[in-house]
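K.L.:
Build me a model from this:
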Amino acid sequence: MRYQGQVIEWNDDKGYGFIQPLNPGQGENRIFLHIKSFSQRGPRPLAGALLEYEVIQDSKGRLNAQRVSYVRRQSAQTTKPSATGQSKAWRGWLITLYGAFIMALQLTHQLPVWAIAIPVLLSGLTYLIYDMDKKAAQQGKQRIPEKNLHLLALMGGWPGALLAQQKLRHKSAKTEFQQVFWATVMMNWVLLIILSMPLFR
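P.N.:
Coordinates of the predicted model:
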């Protein structure tokens, strides 16, 4: 059976990296990718490349991609190595802006002091729950429902979720999940602005 996934790490000097599966049936386990596993010679893979592949297990039970091919051809001229770094920087600035906005609301007495602690505590809790869910996926145990993760993000824990997606590489490649996640982020911003209005204080 052939699957689809996205390259999330690639060491071009050593000729190997890892694929994040996009098929729900494969869970969240990363797939090892070697340059010799490609069916045909072509451009060297870069982070973000979409691949199609088969999966085998080696003698140690690790998942390896075989008979790999590109789903969407990449272009070395249009894909910059620094794109991933720019994405991470953009997300970091978004979290910083969110924190500065909450502090500004508190300093201008538009939000109570305790309101600052809520996103901090929820972000820490959300990060831990993401970590628990990833470990459950790797061990084949019962998963945490995605609606619970989205609820935590909506309530103010989205900065922790964003960090978990980046650091743990969990839920970061699933398009449907990401669409709902960013919707909860926008809704949280709107809710925070509404609560800061005089009419609601």
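
K.L.:
CA atoms for contacts and neighbours, from now on please.
P.N.:
OK.

K.L.:
which secondary structure element contains the residue most central in space within the chain?
P.N.:
Centre of the chain computed as the mean C-alpha position; nearest residue by CA atoms, centre = their mean is residue 172, 2.2 Å away. Taking DSSP states H and E as the criterion, no element holds residue 172; it sits outside all helices and strands.

K.L.:
Contacts only, for it.
P.N.:
Contact partners of residue 172, counting by CA atoms under 8 Å, 6 or more residues apart in numbering, are 165-166, 178.

K.L.:
most surrounded residue in those?
P.N.:
Neighbours were tallied for each of the contacts of residue 172 (criterion: other CA atoms under 10 Å), and the maximum of 18 neighbours falls on residue 165.

K.L.:
where's the strand or helix carrying that residue relative to the chain centroid, distance-wise?
P.N.:
When elements are assigned from DSSP H and E, residue 165 belongs to helix 158-167. From the chain centre to the centre of helix 158-167 is a distance of 7 Å (CA atoms, centre = their mean, to the nearest Å).

K.L.:
How about stretch 132-141?
P.N.:
Worked out by CA atoms, centre = their mean, stretch 132-141 lies 16 Å from the chain centre.

K.L.:
for stretch 192-201, same thing?
P.N.:
Stretch 192-201 has its C-alpha centroid displaced from the chain centroid by 31 Å (CA atoms, centre = their mean).

K.L.:
Only the buried residues of it, if you could.
P.N.:
Neighbour counts using 16 or more other CA atoms under 10 Å place 192, 196 of stretch 192-201 among the buried residues.

K.L.:
Stretch 61-74 now?
P.N.:
63-66, 68-70, 74.

K.L.:
ok, these vs residue 117, which is closest?
P.N.:
Comparing those against residue 117 with CA to CA places residue 63 closest, at 41.6 Å.

K.L.:
For the comparison step, fold the sequence that follows:
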Amino acid sequence: MKGQIVEWFDAKGYGFIEMPYSEQKVFVHISALKNRNRRPKIGDEVTFEVLEDNRGRFNAHNVARVGGSPMSTSMLFSTIYLFAVIIATMLFNGEKWIILAYAFMSLVTYFMYAIDKSAAKEGRWRTSENTLHLLALFGGWPGALCAQTEFNHKSKKQPFKTILWITVIVNIAVFAWTFTPQGHAAIGELVRGIISFLR
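P.N.:
Next up, the predicted model:
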């Protein structure tokens, strides 16, 4: 259903949504928002679901702003970087498979974050943080940054966030190194070794 935020207490992280043609107000907590790139404000139009808690109160869940929200800085950075990878690979005769590797690893990492977020909510077995960092290090960090924004998962946790950005820097440095003569030769040896192993 649709409604509008008519009260918002930013310091406390909650407010109330009013539905059209009704004076009934539904409680909404900041944690119920799907995307928290921008803090809610009075007048925001939203879509939401209503669930009743164990005290008989109606709360808004899966709240999303109508019309979406601006792309987050991390998602914008990921998008620009992936375009830069494509352009650099084409212009400087880089390894074309690296483009596919970034796309594949980003998708895998994105879904691993989604699975871990779901597991956290339901109390199931969690994906280890080391696994998420390794996926990011091997090219999945664009997917990790997008997933953090989309699911609001591990986006503020320390030292996880710091380690993630270290993997981003290391991965970018290694990608740049592949354009050097030494890096190009090493990548060639790696590919030949993998092909030989698969045979």
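
K.L.:
Report the TM-score for the pair.
P.N.:
The pair, once superposed, lands on a TM-score of 0.60 when counted by TM-score structural alignment, normalised by the length of the second structure; 141 aligned residues with a CA RMSD of 3.3 Å.

K.L.:
returning to that earlier point: for the contacts of residue 172 of the first structure, which ones persist in the second structure?
P.N.:
Under the criterion both residues aligned by TM-score structural alignment, their matches' CA atoms under 8 Å, the contacts of residue 172 of the first structure that remain in contact after alignment to the second structure are 165-166, 178.

K.L.:
And those residues, which is closest to residue 14 of the first structure?
P.N.:
Nearest to residue 14 of the first structure, judged by CA to CA, of these is residue 166 at 23.4 Å.

K.L.:
Quick one: map the closest one onto the second structure.
P.N.:
Using TM-score structural alignment to pair residues, one finds that residue 166 of the first structure aligns to residue 149 in the second structure.

K.L.:
repeat for residue 144 of the first structure
P.N.:
Taking TM-score structural alignment as the alignment basis, one finds that residue 144 of the first structure is matched in the second structure by residue 127.

K.L.:
Where in the first structure does stretch 97-107 of the second structure align, residue-wise?
P.N.:
Under the alignment (TM-score structural alignment), stretch 97-107 of the second structure falls on residues 114-124 in the first structure.

K.L.:
mind checking the longest helix of the second structure?
P.N.:
helix 97-122 (DSSP state H).

K.L.:
Would you mark the buried spots in the helix or strand just after it?
P.N.:
The helix or strand immediately downstream of helix 97-122 of the second structure is helix 129-135, counting by DSSP H and E. Across helix 129-135 of the second structure, burial judged by 16+ other CA under 10 Å covers 132-133, 135.

K.L.:
re earlier: please identify the nearest residue in space to the match of residue 144 of the first structure, excluding sequence neighbours.
P.N.:
In this structure, residue 127 of the second structure finds its nearest non-sequential neighbour in residue 116, 5.7 Å apart by CA to CA, 6 or more residues apart in numbering.

K.L.:
Counterpart of that neighbour over in the first structure?
P.N.:
In the first structure, the residue equivalent to residue 116 of the second structure is residue 133, according to TM-score structural alignment.

K.L.:
For the second structure, which segments count as helices?
P.N.:
With DSSP H applied, the second structure shows helices at 73-91, 97-122, 129-135, 141-151, 160-177, 181-198, listed in chain order.

K.L.:
thinking again about what came up before, could the kept ones among the contacts of residue 172 of the first structure be laid out in a markdown table, adding distance to residue 193 of the first structure?
P.N.:
Formatted as a markdown table, the entries for those read as follows, by distance: CA to CA, whole Å:
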| residue | distance to residue 193 of the first structure |
| --- | --- |
| 165 | 25 |
| 166 | 26 |
| 178 | 23 |
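
K.L.:
Going by distance to residue 120 of the first structure, which of these wins?
P.N.:
Comparing those against residue 120 of the first structure with CA to CA places residue 165 closest, at 16.9 Å.

K.L.:
aligned partner of residue 87 of the second structure in the first structure?
P.N.:
For residue 87 of the second structure, the aligned position in the first structure is occupied by residue 104, per TM-score structural alignment.

K.L.:
what's the distance between that match and residue 20 of the first structure?
P.N.:
From residue 104 of the first structure across to residue 20 of the first structure, the span is 39 Å (CA to CA, to the nearest Å).

K.L.:
and if you look at residue 11 of the first structure?
P.N.:
15 Å.

K.L.:
who's more crowded, the two?
P.N.:
In terms of neighbours (other CA under 10 Å), residue 20 is the more surrounded of residue 11 of the first structure and residue 20; the figures are 27 against 14.

K.L.:
Neighbours of residue 127 of the first structure, how many?
P.N.:
For residue 127 of the first structure, the neighbour count with other CA under 10 Å is 23.

K.L.:
now the one 5 residues further on
P.N.:
Other residues within reach of residue 132 of the first structure by the criterion other CA under 10 Å amount to 14.

K.L.:
How about the one 4 residues further on?
P.N.:
By the other CA under 10 Å criterion, the neighbourhood of residue 136 of the first structure contains 16 residues.

K.L.:
The nearest residue to residue 134 of the first structure once chain neighbours are set aside and residue 130 of the first structure, how far apart?
P.N.:
Spatial nearest neighbour of residue 134 of the first structure, chain neighbours left out: residue 170 (6.4 Å); criterion: CA to CA, 6+ apart. Distance from residue 170 of the first structure to residue 130 of the first structure, counting by CA to CA: 7 Å.

K.L.:
Thank you kindly, that will do.
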